[in-house]
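*Asks:* I'll drop the sequence and a predicted model, then ask my questions.
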Amino acid sequence: MTRTVAVVCGSGVSSTFLARGLRSLLSARGQFWHVLPLALDELDDRADELDVVLLGQHVSAEHAAVSARVPGAIVVPLSVGGIDEPAAREALDLLQGIPSPDTSDADASVAADHRPAPHEGDPHG
């Protein structure tokens, strides 16, 4: 099952670049997520499709409001700003810590406790 993650920013511009970087990292690791770049005002139209919402650092103050707008999704603010590789790596690390929907509760807690360290397995890290 492919899950959907929205990378959200204020206008949709920076999320487009960050989504592109995240897709590249996911592809290199053989992981399958449908990654959508969205502006904050596009969330309501796509809320039913989303499993995870990654909030760009500059809109992270909207966490509570976004969580209310997409009640079926996990909403996570990014702490690294920008659209470059460090922000994409943080997004990837966050996604790797989210258990699969077909993972049992016991497995989910184990998965959350065993997130890879930043840049783990990366020859450049």
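*Replies:* Yes, it's here.
*Asks:* please count neighbours and contacts with C-alpha atoms only from this point.
*Replies:* Will do.
*Asks:* can you give me the neighbour number for residue 6?
*Replies:* Using other Cα atoms under 10 Å, residue 6 has 25 other residues around it.
*Asks:* hmm, I typed the wrong one, I wanted residue 28.
*Replies:* For residue 28, the number of neighbouring residues by other Cα under 10 Å comes to 9.
*Asks:* next one: it relative to residue 75, how far apart?
*Replies:* Going from residue 28 to residue 75 by Cα to Cα, to the nearest Å gives 24 Å.
*Asks:* what's near enough to touch the residue positioned nearest the centre of the chain?
*Replies:* Nearest residue to the geometric centre of the chain (Cα atoms, centre = their mean): residue 54, 4.2 Å. Residue 54 is in contact with 5-8, 75-78, 91, counting by Cα atoms under 8 Å, 6 or more residues apart in numbering.
*Asks:* which SS class is it?
*Replies:* At residue 54, secondary structure determined by DSSP: H, G, I helix; E, B strand; the rest coil is strand.
*Asks:* distance-wise, check it relative to residue 21.
*Replies:* From residue 54 over to residue 21 the distance is 13 Å, taken as Cα to Cα.
*Asks:* below is an additional structure, to be compared with the one above:
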Amino acid sequence: MKFKNVLLVCGTGASSGFMAKNIRVAAKEKGYDISVKARGDAEVEDFIEEIDLLLVGPHLQYMLNDLEGIANPYHVPVKIIPKDAYGSLDGVAVLEFMEEIE
């Protein structure tokens, strides 16, 4: 797995907490050693120097440009989690999505 430190954000961090847990379970099953933290969107700047991927809940699509503005100076990719995977809290699907990011 290319990404070792992932931050997953949603509005308040609540739903992303469940999603992050499911991603960690899926990663463990594949033998990946990664850290996935869930936080609210207001906390991105507090963690941006510690991460190598920023995953964003699909309901925050409207914030993409702002989040990229924060992440780009640190060379951190910002990706919107696929709606179906996020809605079903499918950690396996999100992990597969992460594997496809270059």
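*Replies:* Thanks, I have the structure now. Note that the structure is predicted; figures quoted are calculated from it, not measured.
*Asks:* got a TM-score for the pair?
*Replies:* TM-score of the superposed chains, computed with TM-score structural alignment, normalised by the length of structure 2, equals 0.85; 97 aligned residues with a Cα RMSD of 1.8 Å.
*Asks:* helices of structure 1, start to end?
*Replies:* With helices called from DSSP state H, structure 1 shows them at 13-28, 43-46, 63-69, 85-96, 105-113.
*Asks:* how about these, which one is nearest residue 36 of structure 1?
*Replies:* Residue 36 of structure 1 sits nearest to helix 13-28 of all those, at 6.7 Å, using Cα to Cα.
*Asks:* got the angle for that closest one vs helix 85-96?
*Replies:* With axes from the mean of the first three to the mean of the last three Cα atoms, to 10 degrees as the basis, helix 13-28 of structure 1 and helix 85-96 are set at 60 degrees to each other.
*Asks:* OK, contacts around residue 35 of structure 1?
*Replies:* Taking Cα under 8 Å, 6+ apart as the contact definition, residue 35 of structure 1 lies against 4-7, 19, 22-23.
*Asks:* repeat that for residue 57 of structure 2.
*Replies:* With the criterion set at Cα under 8 Å, 6+ apart, residue 57 of structure 2 makes contact with 8-10, 16, 80-81, 83, 86.
*Asks:* any idea what residue 40 of structure 1 aligns with in structure 2?
*Replies:* In structure 2, the residue matched to residue 40 of structure 1 (TM-score structural alignment) is residue 41.
*Asks:* list the contacts for that match?
*Replies:* Neighbour list for residue 41 of structure 2: 9-13 [criterion: Cα under 8 Å, 6+ apart].
*Asks:* top of these by neighbour count?
*Replies:* Within the contacts of residue 41 of structure 2, most neighbours by other Cα under 10 Å means residue 9, with 29 neighbours.
*Asks:* can I assume that one is in contact with residue 56?
*Replies:* Yes: Residue 9 of structure 2 lies in contact with residue 56 (Cα atoms under 8 Å); the separation is 5.0 Å.
*Asks:* which residue packs closest to the equivalent of residue 79 of structure 1 over in structure 2, ignoring adjacent ones?
*Replies:* Using TM-score structural alignment, the partner of residue 79 of structure 1 in structure 2 is residue 82. Closest residue to residue 82 of structure 2 apart from its sequence neighbours, by Cα to Cα, 6 or more residues apart in numbering: residue 58 at 6.6 Å.
*Asks:* nice, that's everything, thank you.
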